[in-house]
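# Sharing a model prediction with you, sequence too.
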Amino acid sequence: MIKYLKKILNNENYKRIIENIVSLFSLQGLTYILPLITFPYLTRVLGPDKYGQIAFAAAFITYFQTFTDYGFNLSATREVSLNRDNDDKISEIFSSIFIVKIILMTISLIIMTIIVFSFDIFRSNWILYYFTFGILIGRDLLLTNWLFQGMEKMRYITILNIGTSIIYTLSIFVFVKESSDYLYVPLINSFGSLIIGLVSLRLINKEFNVKFIRPTLDDIIHQFKEGFHLYISTLGSSLYLTSTRFILGLFVSDAVLGYYTVAETLTSAFKGLISPISQAIYPYISRLQSENPIKAKKDLKKILIVMGTLTFILSIVVALCAPILIKLLAGENYAQSIPILQILIFTVFAVGINNVLGIQGLVAFGYKEKFSKIIVFAGIFNVIILVGLIILLGSIGAAIAVVTTEFLICIIEYIILRRVKIL
């Protein structure tokens, strides 16, 4: 065992992966742990109603985040990874994507403004949506996670996120004292996002010599084409992730949405444990499949077994401990969140599997179009069953719809990977 560990640590590729996993775990850990410090405080101070309103606004803005991201978190990461020794090419990629994001962000702001002032459900609390939109500007336009990930240097973003997360946590306790202070939550979050975004722009110039150069029209069109299929897939995933909370909010009270959001937030915290591993491995698998496809396939199978085992055990443990977790973290007023969490937590197992099959498998091996079609199909399937299940079972029905959709994705991805002989 010791010899095996030494062999891994002496391998430069594995050392880089481990370093990035540690950095990303630090980032994701504090990204989720620090909000979990404020989570019990906010659920108690704001109550289910205001907590539900904030959740509804966040779900609404996530549609625009999906639109602005346009799949670049995967397509650009891969492109940067393949060209990371070429400073001029990296600058070209950064500049063209930045321009595309500005265009998409402007369109998003215009569409959001039209919607907010056209419907009473939005207009009655219009300022909440604009404060929440600030998070999108900082995190999606200015923060270049995809570039750091592609360069496999995530420790920079780790440090930035830790700093802003600490400031956010302290600010919540200072400024949010009662339910009427709920607007401070997205405002503080937006302010922190803008700061980290601006600092990251300075970092990529200093550390990677990335400069803004005026992109050609061909460069911009190229990025639109590269991100399109992955954008379609993220749009599809939005239909079964973001839409669940948003559609539920159209059918139920703010309080019921608050109960669902508590369960979803805790589930997301556990799903966050998957992300560092996935983000660190993706650039490695992307390179390896072009250099040594046989080894890439073997590594993929190993990752699938490990990820599946760990996430299954985690899901079972959390489901059994759900009553304790809800009471401890959210308070006794959120007892209705317990059965929702016991269902939703199994998305951790499903996401662990479909992340390996979809991102590390289909996308990294060049099957972006197939991956996109799967996610779009799943998104449409989710919306179809979601409305009916919400009408019949309320928030429990919403949780069942999400879990069913995630496992459907796993099955389809596995079948395709077997057909193309990757698994």
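Yep, it's here.
# C-alpha from now on. contacts and neighbour counts both.
Noted.
# ok, the residue lying closest to Gln336 once chain neighbours are set aside - how many residues close by?
With CA to CA, 6 or more residues apart in numbering as the criterion, Gln336 has its nearest non-adjacent residue at 6.2 Å, and that residue is Tyr259. When neighbours are counted by other CA atoms under 10 Å, Tyr259 registers 26.
# what about Tyr259, helix or strand, and which?
Using DSSP states H and E, the element containing Tyr259 is helix 254-271.
# any idea which helix or strand comes after the helix or strand encompassing Thr106?
Per DSSP H and E: Thr106 is located in helix 87-116. Once the chain leaves helix 87-116, the next helix or strand it forms, by DSSP H and E, is helix 120-123.
# take a look at this one as well, against the first:
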Amino acid sequence: MPSVKKNFIYNIAYQVLLLLLPLITAPYLSRVVGPSGLGTYSFTYSVSYYFVLFAMLGINNYGNRLIARLRSDKTKMSKSFWEVWTLQALLGLIAVFFYLLYSLNSSFGSIAFSWIFYVISSIFDINWFFFGLEEFKVTVGRNFLIKLFTFVLMFIVVRGEHAVFAYCMLISGSTLVSVLILWPFLRARIIWVRPTIRGVTTHIVPNLVLFVPVVAVSLYTVLDKVMLGHMSTLEQTGFFENSLKVSQMPFTLVTALGTVMLPRMSNLIASGREGEGRRYLGVSMWLALGLSLAFSFGIAGVAPVLAPVYFGPGYQACVPVLCVLVLNMPFMAWANVLRTQYLIPKGMDRAYVLSVVVGAAVNVAANVALIPRLGALGAAWGTTLAEVAVCVVQVVEVRGMLPQRRWLGENLPFVAVGAAMFVAVRWLGSLMGLRVATLAAQVLVGGMLFALLSWAWLAASGNRYWLDFVLPMLKGTVSRFRRKA
């Protein structure tokens, strides 16, 4: 069975790349295309995303779980793969046809059309198959190279009066290339089994069940930008896009953990080893909440310096938007662990669907009430309230099944540590002023302070995750380093 530790390292390496590249590109894009250009990119991408959403249904989660359960039987796994992919391909072709009609009649013209390659990618996206096999090295390796190549190209082609079109075309095209590259790796892993109409149709209903939460989640992660574009201005959409991008960068680490653990938990539950799965669940919750609290307090602390220094002149409006968006990070982390490592692997689709439908309803209602008056800030409050609602519903749905009170108590000290870091970096910002050196000092001092205070608490309290997980991993890393030296 693939190693969870290795898969997590592969995914973390890729997610760190995803975190670092936007850190470099965001200031460049903010200055080259401006708030309105960013708003145009954000709005047109969000529209194309809904066509991709239709093509994929709930296949990313459903296919991942299905392959994880059947991977010990190559024939059954192959049969299921071809059936699920046939359904995906048919829906993808329909999505491409209707997107072509939309883009050719859109007021955004060539910029809307540039996303056609992204929509076509929905036909060929089989990441879910390799995730189900827990072969993250395959997917991460090719994405790593493509992201680096796209990163270099961006500075070459995204410039001048057509910068927005060039950027959209680059992102759209690279997405298609990244999914096509996976197909040659299929040959050694599955055999050809002709899909039947009956076989394909058996996957429609379970996919639709998992499609409902995907659509609902999109209402408070993507629809915000569409609503901002219609109910406010493209400039406000640009402010929200930049703020959301920064607030979600660190969360990729938590997402990486969930991506790795979903197939492992599905396999453990299917093989009757739920007790082992619960041990993984406790460690995951501790890591996810610790990371989310560190980033939440950290970003809120540096926000007054980060927005004008990092994005450039004219982006001061991002400060309050950022501070509101990071409030949802701990709730997102808690819900992410429950969703990807318990609800979905255990087949508790009703609870998952209910939580995100409630979140979507809260978000849409908040957006309608707040966006006309507050613009990007209103969208930020809508997103935050939605994430809180999702988390609360999931917590209630699994009450009595998991030791959630214990998990909360184990992570409360991180709140005190984060608050101390927040005060320190805010004071440092007011002392040094709006400079690049200030931002660098805040990040360095804040990171060191959080790490030192956390270490002091963990060592003094004899925290079981520290003793059973972190220390052995650190000792193992040091030992390997010494052997190589």
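In hand now; what should we look at? A quick note: this is a predicted structure, and the numbers were derived from the prediction, not measured.
# sorry, back to before: thinking the residue nearest to Gln336 of structure 1 is in contact with Gly331, fair?
No. Using CA atoms under 8 Å, Tyr259 of structure 1 is not in contact with Gly331, being 11.0 Å away.
# Average offset of the helix holding Thr106 of structure 1 relative to structure 2?
Comparison of helix 87-116 of structure 1 with structure 2 after fitting gives an average deviation of 2.3 Å (mean CA distance after the TM-score superposition for structure 1).
# Check stretch 189-196 of structure 1 too.
For stretch 189-196 of structure 1, the mean deviation from structure 2 after alignment is 2.1 Å (mean CA distance after the TM-score superposition for structure 1).
# Please tell me which residues of structure 2 that stretch aligns onto.
Against structure 2, the aligned range for stretch 189-196 of structure 1 is residues 171-178 (TM-score structural alignment).
# Arg155 of structure 1 matches what in structure 2?
Matched by TM-score structural alignment, Arg155 of structure 1 corresponds to Lys137 in structure 2.
# Could you find the counterpart of Lys7 of structure 1 in structure 2?
So, by TM-score structural alignment, Lys7 of structure 1 is left unmatched.
# can you give me the helices for the stretch 351-485 of structure 2?
Assigned by DSSP state H, counting those that start in this stretch, the helices in the stretch 351-485 of structure 2 fall at 376-397, 404-432, 436-461, 464-465, 471-484.
# what helices or strands is the third one leaning on?
Same thing as helix 436-461 of structure 2. For helix 436-461 of structure 2, the packing partners by 3 or more CA pairs under 8 Å, 6 or more residues apart in numbering; DSSP states H and E come out as helix 274-306, helix 404-432.
# quick one: the helices in the stretch 1-150 of structure 2?
Counting by DSSP H, counting those that start in this stretch, the helices of the stretch 1-150 of structure 2 are 4-56, 59-70, 74-104, 110-113, 116-124, 127-132, 136-157.
# Trace Val80 of structure 1 over to structure 2, please.
Under TM-score structural alignment, Val80 of structure 1 pairs with Ile67 in structure 2.
# Please apply the same query to Ile391 of structure 1.
Per TM-score structural alignment, Ile391 of structure 1 is aligned with Pro372.
# hang on, isn't its match packed against Met231?
Yes. Using CA under 8 Å, Pro372 of structure 2 is in contact with Met231, at 5.9 Å.
# which residues in structure 1 does the helix or strand containing Ala333 of structure 2 match up with?
Element membership for Ala333 of structure 2 (DSSP H and E) is helix 329-338. The alignment of helix 329-338 of structure 2 onto structure 1 (TM-score structural alignment) covers residues 348-357.
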